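# With the input below, show me the fold.
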Amino acid sequence: MNISRGKLINEDDLYDALASGKLAGAALDVFEVEAPPGQRSAPSRRPLQEFNVILTPHYSGATAESRKRAIRTVGDNIRRLRSGEPLRNLAEFDRGF
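Got it, this is the predicted structure:
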């Protein structure tokens, strides 16, 4: 299962492990190469959908609780900005997120 960063999984190795039966299945929410916006096919270069693979492109975090937490975080950051406090959960573009 990979729900963090797509480049952590070598999809060629994953495909080979699935094809050989060494690995029974996989669940991926991120991919080695991200699909362009609007693309409907699996974003992998390899046909991972031929095996016992669950593909959920960036949907694993889309829960009611995660939405509530995001709303609370935004509200808290607005309050922090107004009071001059440091903001939380800032993007770190040099680190890729």
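
# only C-alpha atoms for contact and neighbour calcs from this point on.
Will do.

# So which elements touch the lengthiest helix in the chain?
Scanning the chain for the helix with the most residues, using DSSP state H, yields helix 64-83. Counting contacts by 3 or more Cα pairs under 8 Å, 6 or more residues apart in numbering; DSSP states H and E, there are no secondary-structure elements packed against helix 64-83.

# What distance do you get for Tyr15 to Ile54?
Going from Tyr15 to Ile54 by Cα to Cα, to the nearest Å gives 13 Å.

# And for Leu14?
Distance of Leu14 to Ile54, computed by Cα to Cα: 13 Å.

# The two: who's more crowded?
Taking other Cα atoms under 10 Å, Leu14 and Ile54 do not tie; Leu14 has more neighbours (17 against 14).

# which parts of the strand or helix carrying the more buried one are buried?
If you go by DSSP states H and E, Leu14 is part of helix 11-20. Buried positions in helix 11-20, judged by neighbour count with 16 or more other Cα atoms under 10 Å: Glu11, Leu14, Tyr15, Leu18.

# For the comparison step, fold the sequence that follows:
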Amino acid sequence: MAAHDQDKELVERLIAETNLSARMDALIGEICDKLREYGVSSPHKAFNDLVDPFREYFMLEYEEERGLEESEEEEEDEEEDEERNY
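All right, here's what the predicted structure looks like:
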């Protein structure tokens, strides 16, 4: 199983165990209710506009981190292949 698959499986298990998805949905609902109280016409869009830059930042950071780990693994594999060829 690839490292990414293991990470994904771990995250899915933690979400299920902690009921994180339902808690996040409830929190987003509360935030949108407050935005509506303050007169925001489309609170879900306002919320998404607010968090999108953070999503992008964390996804880029995650992809960079995964890319570095994958490139290190590839280098190790190449070194092992070279050693076998000698």
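
# And the TM-score between them?
Here the superposed chains carry a TM-score of 0.33, computed using TM-score structural alignment, normalised by the length of structure 2; 51 aligned residues with a Cα RMSD of 3.9 Å.

# I'd like to know which elements the strand or helix carrying Gly67 of structure 2 is packed against.
If you go by DSSP H and E, Gly67 of structure 2 is part of helix 43-85. For helix 43-85 of structure 2, the elements it packs on are helix 20-37, judged by 3+ Cα pairs under 8 Å, 6+ apart.

# what helices or strands is the helix it packs on leaning on?
So helix 20-37 of structure 2, by 3+ Cα pairs under 8 Å, 6+ apart, packs with helix 43-85.

# do that again at 10 Å, thanks
helix 3-18, helix 43-85 (3 or more Cα pairs under 10 Å, 6 or more residues apart in numbering; DSSP states H and E).

# That helix to helix 3-18, inter-axis angle?
70 degrees (axes from the mean of the first three to the mean of the last three Cα atoms, to 10 degrees).

# neighbours around Ser66 of structure 1, how many?
Look at Ser66 of structure 1: counted by other Cα under 10 Å, it has 12 neighbours.

# Can you tell me how far it is from Val74 of structure 1?
In terms of Cα to Cα, Ser66 of structure 1 sits 12 Å off from Val74 of structure 1.

# what does Arg67 of structure 1 give?
For Arg67 of structure 1, the distance to Val74 of structure 1 - Cα to Cα - is 11 Å.

# Ile54 of structure 1 belongs to a strand?
Yes. Under DSSP: H, G, I helix; E, B strand; the rest coil, Ile54 of structure 1 falls within a strand.

# Leaving out the residues flanking it, which one is nearest to it?
Nearest non-adjacent residue to Ile54 of structure 1, counting by Cα to Cα, 6 or more residues apart in numbering: Ala27, 4.6 Å away.

# Span of stretch 31-45 of structure 2 from start to end?
OK, stretch 31-45 of structure 2 end separation, Cα to Cα: 12 Å.
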